[in-house]
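# From the sequence below, what's the structure:
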Amino acid sequence: MHIGQVGQPYECGEDKLEEKVLYRLDKDGHCLVIVKAGITVQEIENIDHGIAELGIYIDGPILFLLFRFGKGSWNDAPYSWHTVPREFRMFPAEAADSNRLRISLVEAGSGIVRAVREVVFTAEFAEALNTAITVQANGSFNGLSYAKHINIVYNQYIAEDMVELAGIHMVSPI
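Next up is the predicted model:
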């Protein structure tokens, strides 16, 4: 999953994108894309220069990457290795770089990348995340159960709750 360049379209020919948060591991490593309407200067500043806080919450078949940048609020991105299109699936050991997270903030209304950042994981965080993905990849998967489970989690918790339940956290300076 590419992260794009600031000031350039995230996807060529696409000027309007659906708001979403997408986390994925692919051949280039860990990526987080935040597509949002009405991005503020503070949100760009948070991504560009704010302290990055990350967490991992696992609930059944779902891994939630928890994140907060600078003065922003906690957010989450659900992940299952099995929901990644087959041509992009990658075990952490096969990825070019599984020790960092590449982040893009994209304006939904224009499709333009507004901020890009890389965060280096602590060794403990990288090991926990990569191990969780490997375990998940080697397990069984039922798409219907996954969809039901994700709804159950979101009916019970918001991102701040998941942070309290997270098995591991890290803080990365600017």
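
# rest of the way, CA atoms for contacts and neighbours
Fine.

# How about the residue nearest the centre of the chain: what's its closest non-neighbour residue?
When the chain is reduced to its mean C-alpha position, the closest residue under CA atoms, centre = their mean turns out to be Tyr23, at 3.1 Å. Of all residues beyond its chain neighbours, the one nearest Tyr23 is Leu32 (4.4 Å), with distances taken as CA to CA, 6 or more residues apart in numbering.

# Contacts for the helix or strand containing the one you found, please.
Leu32 is part of strand 29-36, with elements assigned from DSSP states H and E. Here strand 29-36 makes contact (CA atoms under 8 Å, 6 or more residues apart in numbering) with 1-3, 17-25, 92, 95-108.

# repeat for stretch 118-130
By CA under 8 Å, 6+ apart, the list of residues contacting stretch 118-130 from outside reads 52, 56, 92, 98-103, 168-170, 172.

# one more time with 7 Å, if that's ok
With contact meaning CA atoms under 7 Å, 6 or more residues apart in numbering, stretch 118-130 is reached by 92, 99-103, 168, 170.

# Where do the helices of this structure begin and end?
Taking DSSP state H to define them, one finds helices in the chain at 41-49, 123-137, 143-156, 159-165.

# Second chain to compare with the first, below:
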Amino acid sequence: MEIKKIGDVVEKYIGYHEGARFQIGEYGSTLTLLYKNPTKNEIEDISKGDIQYRITVVEDVIFLLFKFGSQSYIDCPYNINKNPDIILDELEDGLGYSCLIELIDCRNGKLKAFRFISFSTNFSQKLKQFVDEQREKYVTDDNIRAAFSKYSTNDLVKLSSARGKITRQNND
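Next up is the predicted model:
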């Protein structure tokens, strides 16, 4: 696992388009947020503001939805079939999957913020259920395009079946 610090350059994201990517890997999940020239408020919201997160499935695609502070919800489609070797462990009550959140300025690839969180048990169990169910389906980018053509981010938020919240971290 690669250790990064604020200001490091992640070369593969230089010149990337804005957006969000959710991936599950060997050491947990990662939410990569790609913003062009993120503002001080966006950096603050992501690094230590309130986080709301939700999950739903439409068109056989898992959508994770995140809201940082006063920002709007962000939608992230996920397809286990792009990394089928990943197996999510069963969880005991009171435990949740981990997620590293990283904010990268896609103009220059600089890491502007990161944060490590744990999802709630209920949300994590729903994520595992959806991943296991999706594994049995043939999900492609066409499914993702179909979902985006029918549902707005606000629609996906309303359709969510599990949610969680993390309140502001005061490190001052």
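
# Could you report the TM-score for this superposition?
Comparing the two superposed chains by TM-score structural alignment, normalised by the length of structure 2, the resulting TM-score equals 0.85, with 164 aligned residues with a CA RMSD of 2.2 Å.

# Tell me the buried residues within the contacts of strand 29-36 of structure 1.
Members of those that pass the buried threshold by neighbour count (16 or more other CA atoms under 10 Å) are listed as 1, 3, 17, 22-25, 92, 95, 98-108.

# quick one: which of these sit in strands?
Residues from these lying in strands, with DSSP state E as the criterion: 22-25, 100-107.

# JSON lines for those residues, including distance to Val120 of structure 1?
Output for these, formatted as JSON lines (distance: CA to CA, whole Å):
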{"residue": "Leu22", "distance to Val120 of structure 1": "18"}
{"residue": "Tyr23", "distance to Val120 of structure 1": "16"}
{"residue": "Arg24", "distance to Val120 of structure 1": "16"}
{"residue": "Leu25", "distance to Val120 of structure 1": "15"}
{"residue": "Arg100", "distance to Val120 of structure 1": "4"}
{"residue": "Leu101", "distance to Val120 of structure 1": "6"}
{"residue": "Arg102", "distance to Val120 of structure 1": "9"}
{"residue": "Ile103", "distance to Val120 of structure 1": "11"}
{"residue": "Ser104", "distance to Val120 of structure 1": "15"}
{"residue": "Leu105", "distance to Val120 of structure 1": "17"}
{"residue": "Val106", "distance to Val120 of structure 1": "21"}
{"residue": "Glu107", "distance to Val120 of structure 1": "24"}
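
# which of those sit farthest apart?
Of all pairs drawn from those, the one with the longest distance (CA to CA) is Arg100 and Glu107, at 23.2 Å.

# Next one: the counterpart of Arg145 of structure 2 in structure 1 from Leu66 of structure 1, what distance?
Taking TM-score structural alignment for the superposition, Arg145 of structure 2 sits opposite Asn151 in structure 1. Taking CA to CA, to the nearest Å as the criterion, Asn151 of structure 1 is separated from Leu66 of structure 1 by 17 Å.

# The two: which has the busier surroundings?
Counting neighbours by other CA atoms under 10 Å for Asn151 of structure 1 and for Leu66 shows that Leu66 has the greater number, 21 against 11.

# doesn't Ala52 make contact with that one?
No. Between Leu66 of structure 1 and Ala52 there is no contact under CA atoms under 7 Å: 10.5 Å.

# Check the separation of the first and last residues in stretch 102-114 of structure 2.
Terminal residues of stretch 102-114 of structure 2 lie 4 Å apart, using CA to CA.

# so it corresponds to what in structure 1?
Using TM-score structural alignment, stretch 102-114 of structure 2 lines up with residues 104-116 of structure 1.

# Lys48 of structure 2 maps to what in structure 1?
Counting by TM-score structural alignment, Lys48 of structure 2 lines up with His49 in structure 1.

# need the contact list for that match.
Contact analysis of His49 of structure 1 by CA under 7 Å, 6+ apart lists Ile174.

# where's it relative to Pro78 of structure 1, distance?
Going from His49 of structure 1 to Pro78 of structure 1 by CA to CA gives 25 Å.
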